[in-house]
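Peer 1: here are the coordinates; sequence isn't available:
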């Protein structure tokens, strides 16, 4: 049996265990930015392509070697990691505390929901661009494969409560379920939320209630 076959068997065992216990692995998401192809070129140069630094937990997503500086009315944040691949629209995701540092008030939004969100200036090594909307604080959410959604008994767009044990144990409410055949099971919090509850990457949370159904 080759290593790939063994890896798939182990992953299936882990998935089944998590599904039966209603447990979800948690990841703290640091500030980052998704760039459109146009903005990649404006910030890094004509014809520029992002270079992979490492793969992320979600399939086909990666942290790029490139970073940018976010510039707000009251300050700037350097070394903000670019995530790839390039997207249709540029979107920067920061914490609420980051917003205080920059002098902006990013709305708490689902990724991709940027209409009417905050403006921000982005500085790269070869240029600068100001977007009129696209700066958000990402709403807490859980990525699920379609198989996971069926096993957990939830649907895309549902909201659930997630209990996390520990010295600063907490129950997170209003956690959005996002389901796709392209996703891997994982709950995402921003650093503010994770640090407040002393949560480490890979720690498990338990879905204890469904608060609301889609629609």
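Peer 2: In hand now; what should we look at? Source: prediction; values computed, not measured.

Peer 1: For the rest of this, base every contact and every neighbour count on C-alpha atoms.
Peer 2: Noted.

Peer 1: biggest helix in the protein by residues?
Peer 2: Selection of the longest helix in the chain by residue count, based on DSSP state H, yields helix 3-21.

Peer 1: Buried by neighbour count: which residues of it qualify?
Peer 2: 15, 18, 19 (16 or more other CA atoms under 10 Å).

Peer 1: Check the gap between residue 189 and residue 175 for me.
Peer 2: Distance of residue 189 to residue 175, computed by CA to CA, to the nearest Å: 10 Å.

Peer 1: Now do the shared contacts for these two.
Peer 2: Residues touching both residue 189 and residue 175 by CA atoms under 8 Å, 6 or more residues apart in numbering: 139, 140, 141.

Peer 1: Which residue is the nearest non-sequential neighbour of the last one?
Peer 2: In this case it means residue 141. Leaving aside its sequence neighbours, residue 141 sits nearest to residue 176 (CA to CA, 6 or more residues apart in numbering; 4.4 Å).

Peer 1: Tell me the secondary structure at that neighbour.
Peer 2: Three-state call for residue 176 (DSSP: H, G, I helix; E, B strand; the rest coil): strand.

Peer 1: ok, now which ones touch it?
Peer 2: Counted by CA under 8 Å, 6+ apart, residue 176 has contacts 139, 140, 141, 142, 157, 158, 159, 160.

Peer 1: Can you check these and name whichever has the most neighbours?
Peer 2: Neighbour counts for the contacts of residue 176, by other CA atoms under 10 Å, peak at residue 142, which reaches 25 neighbours.

Peer 1: Spell out which helix or strand contains that one, please.
Peer 2: Using DSSP states H and E, residue 142 sits in strand 141-144.

Peer 1: try this one side by side with the last:
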């Protein structure tokens, strides 16, 4: 068994938009405005309201740059609240997923045919860290989190994504809250 300590980041609900949907929502040739740089992209200044069969959620973040297809990443609690049966999927695996209504602050809206998912928890590993753990792309590993707040737990089914300069685990808000992760959290990746 091999282990590696990595930073844990919790990702709140957000939307990745295709360029086509950006233009439907904000106008022809529109480019999202960068509010904050993050690994692999940015958080946009613009916000959306997402509306499902049960209710709406306002001021949902958009992450850029534009993607091939629009994707709405929710926590399971968000999906239930909206009335959307979003499956657990890896980013980009949108076949057979439900759609949702997206509305910009200017009143323009888009009804997506698909795109709502609960993101599968995953760990991004640098090639060096993947070699240390002896793991391969898409392998399942475990993640142990113990913040000392009497909520220690081990997550199974954490998917390995190899590449990039920094190793980091991505959880959704439900998972982060279950483990009391807070702002700065380190977890231990366990590979069998």
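Peer 2: Done, it's in. Quick caveat: nothing in here was measured; it's all calculated off a predicted structure.

Peer 1: counterpart of the residue nearest to residue 141 of structure 1 in structure 2?
Peer 2: When structure 2 is aligned by TM-score structural alignment, residue 176 of structure 1 is paired with residue 159.

Peer 1: Ok, residue 205 of structure 1 next?
Peer 2: With TM-score structural alignment as the criterion, residue 205 of structure 1 pairs with residue 187.

Peer 1: The closest residue to its match other than its chain neighbours: how many residues sit nearby?
Peer 2: With CA to CA, 6+ apart as the criterion, residue 187 of structure 2 has its nearest non-adjacent residue at 4.7 Å, and that residue is residue 145. Counted with other CA under 10 Å, the neighbours of residue 145 of structure 2 add up to 22.

Peer 1: if I look at residue 145 of structure 2, how far off is residue 182 of structure 2?
Peer 2: 11 Å.

Peer 1: For residue 89 of structure 2, see how far away the residue opposite residue 95 of structure 1 in structure 2 once aligned is.
Peer 2: Alignment note (TM-score structural alignment): residue 95 of structure 1 maps to residue 75 of structure 2. Distance, residue 75 of structure 2 to residue 89 of structure 2, using CA to CA: 12 Å.

Peer 1: Comparing the two, which residue is more hemmed in?
Peer 2: Neighbours per residue (other CA under 10 Å) separate residue 75 of structure 2 from residue 89, with residue 75 holding more: 22 against 17.

Peer 1: Correct me if wrong: the more buried one contacts residue 173.
Peer 2: Yes - applying CA atoms under 8 Å, one finds residue 75 of structure 2 in contact with residue 173, separated by 6.2 Å.

Peer 1: any idea which helix or strand carries the counterpart of residue 81 of structure 1 in structure 2?
Peer 2: Using TM-score structural alignment, the equivalent of residue 81 of structure 1 in structure 2 is residue 61. Using DSSP H and E, the element containing residue 61 of structure 2 is strand 56-67.

Peer 1: Residue 122 of structure 1 -> structure 2?
Peer 2: Residue 122 of structure 1 maps onto residue 102 of structure 2 when the alignment is built from TM-score structural alignment.

Peer 1: sec struct for its match, please.
Peer 2: Taking three-state DSSP as the rule, one finds residue 102 of structure 2 in the strand state.

Peer 1: what does residue 23 of structure 2 give?
Peer 2: helix.

Peer 1: if I look at it, how far off is residue 40 of structure 2?
Peer 2: In terms of CA to CA, residue 23 of structure 2 sits 22 Å off from residue 40 of structure 2.

Peer 1: quick one, which of the two is more surrounded?
Peer 2: residue 23 (16 against 9).

Peer 1: ok, and the closest non-adjacent residue to the more buried one?
Peer 2: Nearest one to residue 23 of structure 2, counting by CA to CA, 6+ apart, is residue 30 at 5.7 Å.

Peer 1: what about the helix or strand that the longest helix of structure 1 is followed by, how far off from structure 2?
Peer 2: For helix 3-21 of structure 1, the following helix or strand on the C-terminal side (DSSP H and E) is strand 23-29. The superposed strand 23-29 of structure 1 is, by mean CA distance after the TM-score superposition for structure 1, a mean 0.5 Å from where its aligned residues fall in structure 2.

Peer 1: which strands and helices sit next to strand 23-29 of structure 1?
Peer 2: strand 186-190, helix 191-196, strand 204-212 (3 or more CA pairs under 8 Å, 6 or more residues apart in numbering; DSSP states H and E).

Peer 1: Among the ones you listed, show me which one is buried the most.
Peer 2: Highest mean neighbour count of these: strand 186-190, a mean of 22 (counted as mean count of other CA atoms under 10 Å).

Peer 1: so how far does it sit from its counterpart in structure 2?
Peer 2: Looks like 0.4 Å for strand 186-190 of structure 1 (mean CA distance after the TM-score superposition for structure 1).

Peer 1: which residues in structure 2 does that strand align to?
Peer 2: By TM-score structural alignment, strand 186-190 of structure 1 lines up with residues 168-172 in structure 2.

Peer 1: same deal with stretch 153-161 of structure 1?
Peer 2: Counting by TM-score structural alignment, stretch 153-161 of structure 1 corresponds to 134-142 in structure 2.

Peer 1: do you know how far the closest residue in space to residue 206 of structure 1 that isn't next to it in sequence is from residue 6 of structure 1?
Peer 2: Take residue 206 of structure 1 and drop its neighbours on the chain: the residue closest to it by CA to CA, 6+ apart is residue 23, 4.4 Å away. Residue 23 of structure 1 sits 23 Å away from residue 6 of structure 1, going by CA to CA.
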